[in-house]
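> sequence and predicted structure below; questions after.
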Amino acid sequence: MKGMGCDEKALIRVLVSPKYADPWTMAQLVRDYNSRFMRDLAKDIESETRGDFETCLLALIRGPLENDVQNLSKALNRAGTDEDALNDVLLCRSNADIRAITAEYKRFRGKDLLVDIKEDVDDTLYRLYSMVLAARRAEDNAPVIPHEIDQKITELQRATEGTIGANAVSVAQIFTSSNDAQVRAMNDAYQHKYHRSLESVIEKEFRGDMEDVLLRILYHAQDRARSDAGRLSMPLNKSMRKDRLFINRLVSLYWDQGRLYQTKQAYKPVTGATLSGNIKSVLSGDYKDFALALIGEK
C-alpha cells in the first residue's frame, strides 16, 4: 500500500499467512508495520480498500478481542439493536472471555457494557445478558452431576410447561449458568423424564429474541460444529445477505483452526453444499478470494 492503490492479492497472501494465524503474531505484525512506516495499518486499509473486502481486512487485523468490542459497539449504536451480532459476541463464551470483553469495552467506550445493553433491550433480555456478563457460567471442566441435572430439569418444567406463562428469567438463569456438557445432559434427561425435547419446549413457550437466545445455547451444546455451520451459512442466503455478519463469524472461526475445520466438515451435511462452493457461488472479487483464503482454499 503506497497511496496509489494496493496489491490486493499480496495483501491477502500476507495477512492470511500461517505465520500470522494467531492473534499475538497478527498484533505484532500491525505494530511492526505502524512503527516501521510511521503509519497506521488500519487507516491505510480504509484509504486503499472499499466495501466488504475492507471489512474483512479490518476484522482480521484487529484480532478477536478488539473486533468483538467493535462489533458490540456497532450492535448497540444503531437504530435497533443488532441481536445477531450481540449474541455472536456474548453467548457460549468462557468466563475469561466475558471478563476480557467487558473490560476492553469499558476502555474503548468509556461506559459499562451492561449500561449500554440496558438502554437497547427489554427488561427480560437485560436480565439474561446481566447473567451472561456476571461471568458465572460453569467452567468447561465442571462435572455433570446427575441429581443436580434432575433438579434443573424439574425447575425448567415448572418454569415452562408447568405454569401459565413461562418464567423466562428462571429458564435463562439455568441455561446461562450451565456449560455445554450440562446443557446436553439436561436435554437428554428432560426427554427421558417428560418425553419431550427442550427444543420443542422452547419453541412452544417462547418467541422472538428470547427463543433465539435459548435455542442458540441449546444447539451450541448439542453439536457445536453443526451450529457453527448453520450460523455461517445463514448470512450467505442470496435473498437476505448479511455480509458483515458472515465476515465476523468467519474471522472468529479463523482464530480457532480446529473449530474452523470441524465447521467445514459439518457444513455440507447441514447445508447441502461445501463452504468453499457456497462462497464461490455467492461472493465475488477480492472479498471472495479473502474468504476462501481464510478457510485455506482457493
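Everything's here; your move.

> only C-alpha atoms from now on, for both contacts and neighbour counts.
OK.

> mind listing the helices for the stretch 101-250 of the chain?
Using DSSP state H, counting those that start in this stretch, the helices of the stretch 101-250 of the chain run over 113-120, 123-133, 146-159, 168-176, 180-194, 198-205, 208-222, 224-233, 243-254.

> how about these, which one is nearest Ala59?
Proximity to Ala59 (Cα to Cα) singles out helix 243-254 among the helices of the stretch 101-250 of the chain, at 6.8 Å.

> so the helix or strand following that closest one versus helix 224-233, what angle?
Toward the C-terminus, helix 243-254 is succeeded by helix 257-271 as the next helix or strand (DSSP states H and E). Relative orientation of helix 257-271 and helix 224-233, computed by axes from the mean of the first three to the mean of the last three Cα atoms, to 10 degrees: 70 degrees.

> tell me how far helix 257-271 lies from the chain's centre.
On the basis of Cα atoms, centre = their mean, to the nearest Å, helix 257-271 sits 15 Å off its chain's mean C-alpha point.

> can you check stretch 59-70 too?
Centre-to-centre, stretch 59-70 and its host chain are 12 Å apart (Cα atoms, centre = their mean).

> just to revisit the earlier point, nearest to Leu275, out of the helices of the stretch 101-250 of the chain?
Using Cα to Cα, those put helix 224-233 closest to Leu275, at 8.0 Å.

> try it against this one:
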Amino acid sequence: MANYTKGTVKDFSGFDARADAEVLRKAMKGLGTSEEPILKILTSRSNAQRQQIAADFKTLFGRDLVDDLKSELTGKFETLMVALMRPAQLFDAHALKHAIKGAGTNEKVLTEILASRTPAELRNIKQVYQEEYEANLEDHITSDTAGYYQRMLVVLLQANRDPDGHVNEKLVEQDAQELFRAGELKWGTDEEKFITILGTRSVSHLRKVFDKYMTISGYQLEETIDRETSGELEKLLLAIVKCVRSVPAYFAESLFYAMKGAGTDDDTLIRIMVSRSEIDLLDIRKAFRRDYAKSLHHAIQKDTSGDYRKALLLLCGGEDD
C-alpha cells in the first residue's frame, strides 16, 4: 500500500559468495562457534546474496548452510539467522503457513501480512504458497478462521483493490456516508459495508474517505471501528486503516508494542525486521522516532541482549537520535 523507498539492507558491494561461504564454514567448524562473523555477514548481505552464499556453501562443502546454522546456534539468535536465510519470495508464505499450522491459529500474523501487503505482493504470496505447499492459501485460511474476520481476509486475498489513480469525489462522499450509516447511525453494525469499502477501494480513495468521514461524523474512522466491532475483526479493520494511512507507521507501532512492557514479542520483532529490511525499514525508523520520541535503535538496545541484539542493531542500520 506504500511506495517502497528505503531499506536498511542493500546489495553488498564487492560481494564474493564463495569467500563468505568459507568464512561461515570456518566460524562453525570444530569445537565452538564464532557468532560474530555469522551475524556480520548475514545482516549485511541482501537476501539474494544470502541465497548465493547458501548455494556456494553446498557446492564447496556438501553441507546445507541453514542446517548448520540450526545445529550451531541457539535461541532467538538462531531464529533470526534462519529467518534471514529464508528466500525473500517465500518469507510471507512461510509465515502464513506457520500461522495456520497445527492447533490454534496465529491471527496476529494473518492480520499483519494481509493488511499491509500490496495487491501485487498478495498475488505473489498466493502463487508461492501454492507452489511450495501444493495447497490453496485461501482454502487453508478459511478452514482456520470464521465469521466477518474470515470474510475480510478473503476479500483482501482476492487482491482486487482498485488501482491508485483518479479519485471519484462523488464516490468518496457516498462511501463516507455509507460507513457512517453502517456504524454510528445504526443499531448494531453493518460489517459487510466496512468489509467491501475497506477491502476494495484504492489507497488514495480511502484516504479521502477517511477525511470525509471525519467531517461527517466528527470521529476518526478508527474510533468508530473501536466502538462498533470487536475481537479479530476489529484488529484487522484497524490494521487496514492504519496501513492505508501509512505502512511504515503501522509497522513502527507494531514494533513499539512488541518491545513495550514486560517481555518482548520476539516473533513479531524478527518478522518485521527481516521482512522490511530491504523495503522500508528506514521509513519505519523515521516513523518510530516521530511517534514514540525515541529511536528504534534505542528500543532494540534496551529490550534485547547478546548476539541477537547485535544482529538486530545491524539490521536496524543506525541511530536516529
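Structure received. In this text, all values refer to a predicted model and were calculated from it rather than measured experimentally.

> Throw the helices of the stretch 101-250 of structure 1 into CSV and include distance to Ser284 of structure 1 and mean neighbour count, thanks.
Below are these laid out as CSV (distance: least, Cα to Cα, whole Å; neighbours: other Cα atoms under 10 Å):
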stretch, distance to Ser284 of structure 1, mean neighbour count
helix 113-120, 35, 17
helix 123-133, 37, 18
helix 146-159, 47, 17
helix 168-176, 39, 20
helix 180-194, 37, 19
helix 198-205, 37, 16
helix 208-222, 30, 18
helix 224-233, 16, 20
helix 243-254, 12, 20
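
> figure out which of these is closest to Ser94 of structure 1.
helix 123-133 (9.9 Å).

> with structure 2 superposed, average distance for the closest one?
Average distance, helix 123-133 of structure 1 versus aligned residues of structure 2 after superposition (mean Cα distance after the TM-score superposition for structure 1): 1.3 Å.

> hang on, the earlier thing: need the helices of the stretch 101-250 of structure 1 in JSON lines (columns: distance to Ala42 of structure 1).
Shown next, in JSON lines, are the helices of the stretch 101-250 of structure 1 (distance: least, Cα to Cα, whole Å):
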{"stretch": "helix 113-120", "distance to Ala42 of structure 1": "24"}
{"stretch": "helix 123-133", "distance to Ala42 of structure 1": "29"}
{"stretch": "helix 146-159", "distance to Ala42 of structure 1": "47"}
{"stretch": "helix 168-176", "distance to Ala42 of structure 1": "36"}
{"stretch": "helix 180-194", "distance to Ala42 of structure 1": "37"}
{"stretch": "helix 198-205", "distance to Ala42 of structure 1": "43"}
{"stretch": "helix 208-222", "distance to Ala42 of structure 1": "33"}
{"stretch": "helix 224-233", "distance to Ala42 of structure 1": "25"}
{"stretch": "helix 243-254", "distance to Ala42 of structure 1": "16"}
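
> between these, which gets nearest to Ala103 of structure 1?
Ala103 of structure 1 lies closest to helix 113-120 among the helices of the stretch 101-250 of structure 1, at 8.7 Å (Cα to Cα).

> so which bit of structure 2 is that closest one matched to?
Helix 113-120 of structure 1 corresponds to residues 137-144 in structure 2, going by TM-score structural alignment.

> one step back: Arg99 of structure 1 is nearest to which of the helices of the stretch 101-250 of structure 1?
Closest approach to Arg99 of structure 1 among the helices of the stretch 101-250 of structure 1 is made by helix 123-133 (7.5 Å; Cα to Cα).

> show me what the closest one is packed against.
helix 95-109, helix 113-120, helix 168-176 (3 or more Cα pairs under 8 Å, 6 or more residues apart in numbering; DSSP states H and E).

> kindly recompute the last result at 7 Å.
helix 113-120, helix 168-176 (3 or more Cα pairs under 7 Å, 6 or more residues apart in numbering; DSSP states H and E).

> in a markdown table, list the ones you listed along with distance to Lys9 of structure 1.
Shown next, in a markdown table, are those (distance: least, Cα to Cα, whole Å):
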| stretch | distance to Lys9 of structure 1 |
| --- | --- |
| helix 113-120 | 38 |
| helix 168-176 | 43 |
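
> I'd like to know which of the ones you listed lies nearest to Trp24 of structure 1.
For those, proximity to Trp24 of structure 1 was assessed by Cα to Cα; helix 113-120 is nearest, at 24.9 Å.

> how far apart are that closest one and its match in structure 2?
Mean for helix 113-120 of structure 1 is 1.4 Å (mean Cα distance after the TM-score superposition for structure 1).

> for that helix, which outside residues touch it?
The contact list for helix 113-120 of structure 1 (Cα atoms under 7 Å, 6 or more residues apart in numbering) reads 76, 81, 102, 105-106, 126, 130.

> what of stretch 263-270 of structure 2?
Identification of contacts with stretch 263-270 of structure 2 by Cα under 7 Å, 6+ apart yields 80, 255, 258-259, 303.

> do the same with stretch 82-98 of structure 1
Contacts for stretch 82-98 of structure 1 (Cα under 7 Å, 6+ apart): 68, 71-72, 75-76, 133, 135-137, 217, 245.

> if we go to 6 Å?
For stretch 82-98 of structure 1, the external contacting residues (Cα atoms under 6 Å, 6 or more residues apart in numbering) are 68, 72, 75, 135.

> so where in structure 2 does that stretch end up aligned?
Stretch 82-98 of structure 1 maps onto residues 106-122 of structure 2, going by TM-score structural alignment.

> and that stretch, what's buried?
Across stretch 106-122 of structure 2, burial judged by 16 or more other Cα atoms under 10 Å covers 107, 109-119, 121-122.

> let's have those in JSON lines, adding distance to Glu22 of structure 2 and secondary structure.
Formatted as JSON lines, these follow (distance: Cα to Cα, whole Å; DSSP: H, G, I helix; E, B strand; the rest coil):
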{"residue": "Glu107", "distance to Glu22 of structure 2": "40", "secondary structure": "helix"}
{"residue": "Val109", "distance to Glu22 of structure 2": "36", "secondary structure": "helix"}
{"residue": "Leu110", "distance to Glu22 of structure 2": "38", "secondary structure": "helix"}
{"residue": "Thr111", "distance to Glu22 of structure 2": "40", "secondary structure": "helix"}
{"residue": "Glu112", "distance to Glu22 of structure 2": "37", "secondary structure": "helix"}
{"residue": "Ile113", "distance to Glu22 of structure 2": "35", "secondary structure": "helix"}
{"residue": "Leu114", "distance to Glu22 of structure 2": "39", "secondary structure": "helix"}
{"residue": "Ala115", "distance to Glu22 of structure 2": "40", "secondary structure": "helix"}
{"residue": "Ser116", "distance to Glu22 of structure 2": "38", "secondary structure": "helix"}
{"residue": "Arg117", "distance to Glu22 of structure 2": "36", "secondary structure": "coil"}
{"residue": "Thr118", "distance to Glu22 of structure 2": "38", "secondary structure": "coil"}
{"residue": "Pro119", "distance to Glu22 of structure 2": "40", "secondary structure": "helix"}
{"residue": "Glu121", "distance to Glu22 of structure 2": "34", "secondary structure": "helix"}
{"residue": "Leu122", "distance to Glu22 of structure 2": "37", "secondary structure": "helix"}
